[in-house]
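Engineer: structural data only, the sequence is not supplied:
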C-alpha cells in the first residue's frame, strides 16, 4: 500500500501540468498592440496624412497642360475656327512661366484672337509686383504642408502614447489582481491545512471542538475572499484582453518590467512631448496664415509679358522691326484695391486672435504637464517608501505567524490568536502589493505625462 502511494505521488510529480500557464510580459503585449490593434492602425493613418497633405501642396507647382478648341460653321460659312494648346508653370517664387501655340481661321474673326496664318507660338512671363511678390497662397500652402508632416506625426504619437499608457496600466491592474488572488489562495491553503491538523488533534483529544469550528469559519471566510478576488482578476484580464486580443486563457503576468518602477531621466522632455509639439506646429500654421493675410493688405498689381512668334518662330519678324523682345510682344497689367479693405483688415485681426489663443493653449498645456510631472514624480517616491515599509511589515508578520504556530503546536496558544496572525500576514501582504501597484501606477502615469517610454 505504501509503495502504491509513493508510486502515485511520483507519477503526479512528474506528470505534465493539466493547464500549463504562459507567462506574458508587457513588452510582448506592447509589440503586438502597437502593430496590430485598430487604434494603432488609426495612429498610422493619422501620421500618413501628413505626407499626403505635403504632396497635395506640392501639386500647385506642377506644370499644367491646357488645350481649347472653338469652331462655328453656319450654312456653309465657316465663321471662326480657334484652337490653342499650352503649358503653364508656377515657380517656387512669384514668377509664373507659360508657353503655347494658337491658331485661328474663318470669315468672322475677333481681332484680339487673330494670329498669323501659320499660327502663333508664344512665351509668357507673369509677375505680381505688390501683393503676392513676397508670398502667396501657393507658397504658404507649401510650407503648411511641411508643417503638416510634423503635426500629423505628433498627433499620431499622442494616440500611441495614450494606447501605450492604457495597455501598461491595464497590465499593472491585472498583475495586482492576480497577485492578490494568489496571496488569498495561499492563505486559504494554509487555513485548510491547519483545519486538517486541528481536526486530527481534536480526534486525538488534544484540542477542543471549538478550535475546529473557528478553523472552519476562517476557511469559509477566506474562500469568500478568494471568490471575490477571482472576479476582480477575471475582470482585469478581460479589460486587458480588449487591447491585447491574443490573450491566452491561462496567461499569467511576468515580473514587473523596469518601466513600472523607474522614472525616466529626461530633463528635456518638454521639447519633445507630442502634445506640445502638436500645439507648436498648429501655432506655426497660424503664423504662416497670418503672413498671407498681411500680404493681402497690399494693393494688387500684376504684370504679364508675352513674346509672340510667327508660326513656331520666336520672336516673329527680323531685326528691322526692332530687338528680339520689343518687335512682337504683348504686355499687360492689372491693378485693384478695395477702397476700405475691411475684409483684409478683419482677417488680420482674426488671425492675430488665433495666434494669441494658440500661444495661450501652448503655455497652459506646458505648465499643466510640468506640474503633473512633478506631482507624479513626488508621488512615486512616496509610494516607493511605502512599499519598502510594507515589505518590512510582511517580514515581521511572517515571523510572528511562525512563532504563533510554534506556540500553538505546543498547546500554548489558541486558534483565535493563530487566526489573527494569519489575517495580519495576509493584510500585510495585500498592503505591500497595493503599495507596489500604487508605485507602478504613479510611475506609468509619470511616463504618460512626460511621454517618456
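Structural biologist: Arrived safely, thanks for sending. Here the structure is a predicted model, which is why all the values come from computation and not from measurement.

Engineer: for the rest of this, base every contact and every neighbour count on C-alpha atoms.
Structural biologist: Fine.

Engineer: now do the strands in this structure.
Structural biologist: Along the chain, the stretches classed as strands by DSSP state E are 22-24, 64-74, 77-90, 96-105, 120-128, 251-253, 300-308, 329-336.

Engineer: could I get those strands in CSV, plus columns for mean neighbour count and distance to residue 49?
Structural biologist: Output for the strands of the chain, formatted as CSV (neighbours: other C-alpha atoms under 10 Å; distance: least, C-alpha to C-alpha, whole Å):
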stretch, mean neighbour count, distance to residue 49
strand 22-24, 14, 34
strand 64-74, 11, 25
strand 77-90, 16, 25
strand 96-105, 19, 29
strand 120-128, 21, 32
strand 251-253, 17, 37
strand 300-308, 19, 34
strand 329-336, 12, 38
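
Engineer: against that first model, consider the following:
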C-alpha cells in the first residue's frame, strides 16, 4: 500500500467506526420485571388460569348435588261436575353427606273418589321423614363420588396450571438470557474493534515515521475490517434475540414491542429469587413428591381411580334402604293420653331390599376399576423416577457450570495478561502485528465462551427451579 492508500483507509475506518460504535445505555428491563410481566400477561398464562376456573366451576356444580330441594305437585281429576280427586304435596328434601336424606312435606288431598290410601285430615297432613341406606350407598354413592372426583380434578387443574406456567417461564427465561448474551457479545466485539482501531492508528503513525513496514499497516487494516464484520453480525444477533423476546411480551392480549433503547440485565448480575438455587436444590430433590406439578397430577389421577373403585365396590353390596315418616294432622286432643297415642301411632315406615344373584355387573366394574388404579400407580412410579432423574441431571449440570465459569473467568484474565504482554513486546520491537492479532482473537474467543457459559448458568438455575416445580413462585 502506498501512503495515499493508507491515509484513505485510515479515514474510511474511522468513519465506519463512528457508526458502529453507537450504543446508548437506554432503559433497563430487569429479569424480574420481565418474568413477572410474562407470568401475568402472557395468553398461555391466562389460559392456564382458566383451567382452574373451569375445574372450580365443575366442583361448584358437584356440590349442587347436596343442595336442599323444594318440590311440589298437584294431580287433579274433574268429570261430569264432580271432583274425582285432588292430590297435592309440597315439601323440602335435604340430602346429607352420609347418604341420609331428610324430608319435610305437606299433603292436602280431597275428592269424591279419592283412594282411601290418600285420605288425610281436613286441614292436610304434615310429614317429617328420613331415609337411610343401610347396605349399598352407605359409604359411597354417586353424589359423593362426583364431588370427590371434582375436588381431585381441581387439584389436577392447579397442578396443570403450575406445569404450564413453569414451562412458559423457562422458555421466557431462555429468550431473555439469549438477548442479554447477544448484547454482551456486541459489547465485546465493539471493544475489540476499538482496540484494533487504536492499534491500526498507531501502526499507521509508525509507518509514516519510518519505523514499520507497509505490510504491517495492511495486516492491521484487515484486522479492523474483520472486526467490523463481527460487529455487524453481533448487531443482527441482538435484533433477532430481541424479536424472539418480544414473543413473550403481551398486554391485554395484544403483542408488545420493546423500545429501541431498551437494554437487558447484565449476565454477571445476580438474579434475586425467593429461594436460593444452589442451597435448595438438594432439598427440592428430597421433596420432589410434594413439589412437582406432574406428580401432583398423578396423585389426583390415583385419587380419582380410588374413588371410582370405592363406588364400584358398593355394587357388590345388597341394597337395603330404611325410611321413616312422622305424620301430623290434628290440632286438638281431649287429653294427654290421646296426644301420646297420636304421636306413637301416626307414621309410615318402609324397607326396600334388592340384590342381584350373580353380581356379574358389579364384579366386572370392580375388576376394571382395580386395573385402572394399578395403571395410575404404575404411571406414578414411572413419572417419579423420570422427574427425579431429570432434576438430578439439572443439578449436576448446574454444579459443573459453576466450575466451568470459575475456570473460564480465570482464563479470560490470563488471556488479557498475554495480550498486554504481547503489546509491550511489540512496542519494544520484539513482536509482530500477527502475534498481537492472534492474542486478541484468542481473548475475544475466551470472552465469548465466558458469555456462553454465563447464559447457560442462568438458564440452568431456572431449569432446576422448573424441574422442582417452584419456578412460578419466584416472580
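Structural biologist: Received the coordinates, thanks. Please read these numbers as outputs of a predicted model, since none were measured by experiment.

Engineer: which one, of the strands of structure 1, ends up nearest to residue 392 of structure 1?
Structural biologist: Closest to residue 392 of structure 1 of those is strand 251-253 (C-alpha to C-alpha; 24.4 Å).

Engineer: structure 2: matching residues for the closest one?
Structural biologist: Here strand 251-253 of structure 1 aligns to structure 2 at residues 262-264, judged by TM-score structural alignment.

Engineer: centre of the chain to the matching stretch, how far?
Structural biologist: 27 Å (C-alpha atoms, centre = their mean, to the nearest Å).

Engineer: make JSON lines out of the strands of structure 1 and add distance to residue 283 of structure 1.
Structural biologist: Below are these laid out as JSON lines (distance: least, C-alpha to C-alpha, whole Å):
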{"stretch": "strand 22-24", "distance to residue 283 of structure 1": "43"}
{"stretch": "strand 64-74", "distance to residue 283 of structure 1": "33"}
{"stretch": "strand 77-90", "distance to residue 283 of structure 1": "28"}
{"stretch": "strand 96-105", "distance to residue 283 of structure 1": "30"}
{"stretch": "strand 120-128", "distance to residue 283 of structure 1": "28"}
{"stretch": "strand 251-253", "distance to residue 283 of structure 1": "44"}
{"stretch": "strand 300-308", "distance to residue 283 of structure 1": "28"}
{"stretch": "strand 329-336", "distance to residue 283 of structure 1": "32"}
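
Engineer: can you say which of these is nearest to residue 428 of structure 1?
Structural biologist: It's strand 251-253; of the strands of structure 1, that one is closest to residue 428 of structure 1 (C-alpha to C-alpha) at 21.5 Å.

Engineer: for residue 24 of structure 1, see how far away the corresponding residue of structure 1 for residue 456 of structure 2 is.
Structural biologist: By TM-score structural alignment, residue 456 of structure 2 lines up with residue 438 in structure 1. Counting by C-alpha to C-alpha, to the nearest Å, the separation of residue 438 of structure 1 from residue 24 of structure 1 is 21 Å.

Engineer: go on, residue 217 of structure 1?
Structural biologist: Taken as C-alpha to C-alpha, the span from residue 217 of structure 1 to residue 24 of structure 1 is 37 Å.

Engineer: the closest residue to the match of residue 456 of structure 2 other than its chain neighbours: neighbour count?
Structural biologist: Using C-alpha to C-alpha, 6 or more residues apart in numbering and skipping the chain neighbours, the partner closest in space to residue 438 of structure 1 is residue 383 (6.3 Å). Neighbour count of residue 383 of structure 1, defined by other C-alpha atoms under 10 Å: 21.

Engineer: related to what we said a few turns ago, closest to residue 345 of structure 1 out of the strands of structure 1?
Structural biologist: Counting by C-alpha to C-alpha, residue 345 of structure 1 lies closest to strand 300-308 out of these; the figure is 15.1 Å.
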